[in-house]
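K.L.:
The amino acid sequence is not available; the structure is as follows:
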């Protein structure tokens, strides 16, 4: 093999090694807010008032109403913040929402219930997983397609506000 061919083969191998990675980069306008419209099953990544991206979403298996307690299948409503990311999520990738916030904890404590937690925006179910047969299948999270969470994971930074509306 000639040196030129060897160098070409190595460059091709390096270029292809990045293909298929779930970790993308983003160099566009900053996402200043995430807006979720539960009834419309839509999520928008916003820069100011301009929508940078729009996604169809799936919600908790009991989507109406604000999440009140662990296991209720509801997706929270209100203003929250992206507070963590999980590159090893069993749902491809995920970014965390700071539910329950102090108000959620106070309300749950007064009612004598556990508010639950671990609310994320994440990819789809694992291959071969059974979901409940409904369009809304999570335990209270917001689900998108795997290729979409890859973009969201790259675009949305920790500390970004997320407004979840009924």
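P.N.:
Okay, I see it. Only a predicted model underlies this, so the values are computations on that prediction, with no experimental measurement involved. Residues are numbered from 1 along each chain as shown.
K.L.:
okay, CA-based contacts and neighbour counts for the rest of this
P.N.:
Noted.
K.L.:
How far away from the center of its chain is stretch 49-68?
P.N.:
10 Å (CA atoms, centre = their mean, to the nearest Å).
K.L.:
Take this one as well and set it beside the first:
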């Protein structure tokens, strides 16, 4: 009987703890995000519904932020029109949304130079990165805080256009 009480107490404690925790997955039922704009020079990202700004974020970019990403390892964030091509709930950086870089033109340019264009460009959180979110530290991705990424992740759907501007 004592073992049963201990087990019941443990199950109850774990159940209460689980109910009290807020996970990283949020729900969103507002206006759809019809596009994302990233303004590299201003270090800003906007989630838009048509022309209405739904959310605005400060972002960190690639550690070499000026110019368009051309090759793997150049530390640049791409510029141009892309789209969200995947959601990654198991990201190394909390949560992430895949950006469709490299596109056909990016691949052709890099190939003509005998190099790889790179890839795996994401909008992601920070997780274990301990620096300020201002300042550029990614390998070419667009980073926001983990809490902000939870909101972005819940709002943005696959195929959403991403306009990355200089």
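P.N.:
Everything's here; your move. These numbers come from a predicted model, not from an experiment.
K.L.:
Could you pull up the contacting residues of the most centrally placed residue in structure 1?
P.N.:
Against the mean C-alpha coordinate of structure 1, by CA atoms, centre = their mean, the closest residue is residue 121 at 2.0 Å. Applying CA atoms under 8 Å, 6 or more residues apart in numbering to residue 121 of structure 1 gives the contacts 94, 95, 96, 97, 141, 142, 143, 144, 149.
K.L.:
just residue 159 of structure 2 next, same as before
P.N.:
83, 84, 85.
K.L.:
out of those, which one sits closest to residue 105 of structure 2?
P.N.:
Residue 105 of structure 2 lies nearest to residue 83 out of the contacts of residue 159 of structure 2, by CA to CA, at 14.6 Å.
K.L.:
what residue of structure 1 takes the place of that closest one?
P.N.:
Under the alignment by TM-score structural alignment, residue 83 of structure 2 pairs with residue 81 in structure 1.
K.L.:
quick one: buried residues of whatever helix or strand that match lives in?
P.N.:
Residue 81 of structure 1 belongs to strand 78-86 when elements are defined using DSSP states H and E. Within strand 78-86 of structure 1, the residues that count as buried by 16 or more other CA atoms under 10 Å are 79, 80, 81, 82, 83, 85.
K.L.:
Identify all contacting residues around that strand.
P.N.:
93-99, 101, 153, 157-165.
K.L.:
how about 10 Å then?
P.N.:
Contact with strand 78-86 of structure 1 is made by 33-36, 66, 92-101, 120-122, 153, 156-166, as judged by CA atoms under 10 Å, 6 or more residues apart in numbering.
K.L.:
Return a ChimeraX selection command for the buried portion of these.
P.N.:
Command for ChimeraX that selects the buried part of the contacts of strand 78-86 of structure 1, burial taken from 16+ other CA under 10 Å:
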select :33,34,35,36,66,92,93,94,95,96,97,98,99,100,120,121,122,153,156,157,160,161,162,163,164,165,166
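K.L.:
Hmm, residue 100 and residue 108 of structure 1 touching each other?
P.N.:
Yes - using CA atoms under 10 Å, residue 108 of structure 1 is in contact with residue 100, at 9.5 Å.
K.L.:
Mean deviation, the strand holding residue 81 of structure 1 versus structure 2?
P.N.:
Comparison of strand 78-86 of structure 1 with structure 2 after fitting gives an average deviation of 0.4 Å (mean CA distance after the TM-score superposition for structure 1).
K.L.:
How far away from the center of its chain is that strand?
P.N.:
9 Å.
K.L.:
Likewise for stretch 24-44 of structure 1?
P.N.:
10 Å.
K.L.:
so where is it in structure 2?
P.N.:
Counting by TM-score structural alignment, stretch 24-44 of structure 1 corresponds to 26-46 in structure 2.
K.L.:
So for the matching stretch, what gets flagged as buried?
P.N.:
So for stretch 26-46 of structure 2, counting by 16+ other CA under 10 Å, buried means 32-40, 43-46.
K.L.:
now those as a markdown table including secondary structure?
P.N.:
Shown next, in a markdown table, are the buried residues of stretch 26-46 of structure 2 (DSSP: H, G, I helix; E, B strand; the rest coil):
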| residue | secondary structure |
| --- | --- |
| 32 | coil |
| 33 | coil |
| 34 | coil |
| 35 | strand |
| 36 | strand |
| 37 | strand |
| 38 | strand |
| 39 | strand |
| 40 | coil |
| 43 | coil |
| 44 | strand |
| 45 | strand |
| 46 | strand |
